[in-house]
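Undergrad: pasting the structure only:
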């Protein structure tokens, strides 16, 4: 298990995109982050789910993975490295609301993790979050972790499954703190592969399992995102 810093730039403008210049500036700062183990920078994609239509994906998001919570918190402290990211003007994302959350990252197995991405393209992730609350959170989370990722494994073409669960954290970043009760992420070769998976028999199994969740208020939100990955030793 690792700890992930999850940042999302949100805008009501469905056409908004991060520019190449802004993306490069963000990537340069991120890649120099002390003790960072892996970074994923997300840009919007389009895919079709059989059951949900949650609108356009956000113009930009990040997932920064660390081995320890202390290492992560050091980068978002008052004098932390990622304060430089918060100070970037990023003109292409002007007017965005920026939200943040630190969560524990729980990977789950898949049968074929080897990506088969066409040259010049990047994989695509299906990012999901649960913004509501459960009447008995412990029962809800226990059920979810014991059932839902095990069904995700049957999605055709799935390359990676991660479940993110809540932790308490401290930071000095200027961005809005979120407290989603849970998030998950599934990685595929492309947006077309997401569409195929989200219209497969496994998707109907997922929906049937969703109906068995312990009672909770609120639903879930799904966004397909092109996934740019940087790994560090």
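TA: Good, I have the coordinates. Since we're looking at a predicted model, the values are computed, not measured.

Undergrad: going by C-alpha atoms from here, please, whenever you check contacts or count neighbours.
TA: Will do.

Undergrad: can you point out the buried residues in the one helix or strand residue 144 maps to?
TA: Under the criterion of DSSP states H and E, residue 144 resides in helix 137-152. Buried residues in helix 137-152, defined by neighbour count with 16 or more other CA atoms under 10 Å: 140, 141, 144, 148, 149, 152.

Undergrad: can I assume the fourth one is in contact with residue 205?
TA: Put plainly, it is residue 148. No. Assessed by CA atoms under 8 Å, residue 148 is found out of contact with residue 205, at 9.4 Å.

Undergrad: quick check: neighbours shared by those two?
TA: The contact sets of residue 148 and residue 205 do not overlap (CA atoms under 8 Å, 6 or more residues apart in numbering).

Undergrad: end to end, how far does stretch 165-185 reach?
TA: With CA to CA, to the nearest Å as the measure, stretch 165-185 spans 12 Å from end to end.

Undergrad: please apply the same query to stretch 197-217.
TA: One end of stretch 197-217 sits 26 Å from the other (CA to CA).

Undergrad: what's the answer for stretch 44-63, then?
TA: Stretch 44-63: ends 14 Å apart by CA to CA.

Undergrad: all helices of the chain, in order?
TA: Ranges of helices within the chain are 20-31, 69-75, 83-87, 137-152, 191-197, 201-210, based on DSSP state H.

Undergrad: got CSV for those, with distance to residue 4 too?
TA: Compiled in CSV, those are given as follows (distance: least, CA to CA, whole Å):
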stretch, distance to residue 4
helix 20-31, 13
helix 69-75, 8
helix 83-87, 16
helix 137-152, 18
helix 191-197, 23
helix 201-210, 25
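
Undergrad: got another one to weigh against that:
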């Protein structure tokens, strides 16, 4: 009777690891094709071709291309019937032309305002002349805004009763030293270029050349005292 011990083979299933989900290494036989960027015209052409084909799904999404079709050829453009909005205030006014020929803005304002006033009212210049005639006042204010290329608000017109007051208002609004503020951007930061023209840079108050030299000499004396103290202590 044989007493040889039997050996049993056990088969265990290896457990999966988290790293098995990630691709490790690369296949040397795999050829990576270079990706070429398509131009905007090619992308638009591809989108139009796909939109022209019948979609297999019940819901097909249409991608509109902005700016492709002009407004004149559309339905809304035909309904406008070539309607255009004309600016009643020109981009380049008579005042801007006069200002280019003059070095002082007040001189240009006086020339344009005087010619506008005499043309509308048919009267000579009188600073105390009241603008009480409603029809004449409307014509004058409109002509002033056109010739000067600016808009005068109704609130500003409430304090204009004479020709002199109108002149002072134009002096205030057209002052080149004033900052142009955009009401649509209340949080905008307006940088003053004149603040960076000075060569003197100081954190505190302004120091002249003599004051700088005195301050420099005082600091130099302090440095020399500190150097002497360190030498004495070292010896």
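TA: Cool, got the structure. No experiment lies behind these values; they were computed from the predicted model shown.

Undergrad: TM-score them against each other, please.
TA: Here the TM-score for the pair of chains, by TM-score structural alignment, normalised by the length of structure 1, is 0.19; 69 aligned residues with a CA RMSD of 5.2 Å.

Undergrad: returning to what we had before: for residue 184 of structure 1, find the nearest of the helices of structure 1.
TA: helix 137-152 (9.0 Å; CA to CA).

Undergrad: just checking, what packs against the closest one?
TA: With contacts taken as 3 or more CA pairs under 8 Å, 6 or more residues apart in numbering; DSSP states H and E, helix 137-152 of structure 1 sits against strand 160-166, helix 201-210.

Undergrad: could you check the angle the longest one makes with helix 137-152?
TA: Meaning helix 201-210 of structure 1. 170 degrees (axes from the mean of the first three to the mean of the last three CA atoms, to 10 degrees).

Undergrad: hmm, back to that, distance to residue 100 of structure 1 for the buried residues of helix 137-152 of structure 1 - can I get that in JSON lines?
TA: Converted to JSON lines, these look like this (distance: CA to CA, whole Å):
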{"residue": "140", "distance to residue 100 of structure 1": "23"}
{"residue": "141", "distance to residue 100 of structure 1": "21"}
{"residue": "144", "distance to residue 100 of structure 1": "23"}
{"residue": "148", "distance to residue 100 of structure 1": "25"}
{"residue": "149", "distance to residue 100 of structure 1": "24"}
{"residue": "152", "distance to residue 100 of structure 1": "26"}
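
Undergrad: out of the residues you listed, which is nearest to residue 162 of structure 1?
TA: Comparing the buried residues of helix 137-152 of structure 1 against residue 162 of structure 1 with CA to CA places residue 149 closest, at 8.3 Å.

Undergrad: check contacts around the closest one.
TA: Residue 149 of structure 1 neighbours (CA under 8 Å, 6+ apart): 108, 161, 163.

Undergrad: quick one on the thing from earlier: deepest of the helices and strands packed on helix 137-152 of structure 1, which one?
TA: strand 160-166 (a mean of 20; mean count of other CA atoms under 10 Å).

Undergrad: from residue 62 of structure 1, how far out is the closest residue to residue 102 of structure 1 other than its chain neighbours?
TA: Nearest residue to residue 102 of structure 1, sequence neighbours excluded (CA to CA, 6 or more residues apart in numbering): residue 5, at 4.7 Å. Residue 5 of structure 1 sits 8 Å away from residue 62 of structure 1 when distances are taken as CA to CA.

Undergrad: how about residue 138 of structure 1?
TA: For residue 138 of structure 1 relative to residue 62 of structure 1 (CA to CA), the value is 28 Å.

Undergrad: so which elements touch the longest helix seen in structure 2?
TA: Criterion DSSP H: the longest helix present in structure 2 is helix 209-234. On a contact count with 3+ CA pairs under 8 Å, 6+ apart, helix 209-234 of structure 2 meets no helix or strand.

Undergrad: what two of the buried residues of helix 137-152 of structure 1 are the furthest from one another?
TA: Of all pairs in the buried residues of helix 137-152 of structure 1, the most separated under CA to CA is 140 and 152 at 17.3 Å.

Undergrad: on that earlier part again, quick one: which of the helices of structure 1 is nearest residue 216 of structure 1?
TA: The nearest among the helices of structure 1, by CA to CA, is helix 137-152 at 7.8 Å.

Undergrad: doesn't residue 39 make contact with residue 231 of structure 1?
TA: Yes. Between residue 231 of structure 1 and residue 39 a contact is recorded at 6.5 Å, counting by CA under 8 Å.

Undergrad: so for those two, which sits in the more crowded spot?
TA: More crowded of residue 231 of structure 1 and residue 39, by other CA atoms under 10 Å: residue 39, with 23 against 11.

Undergrad: who are the contact partners of that one?
TA: Counting by CA under 8 Å, 6+ apart, residue 39 of structure 1 makes contact with 30, 31, 62, 63, 64, 65, 229, 230, 231.

Undergrad: okay then, goodbye and thanks.
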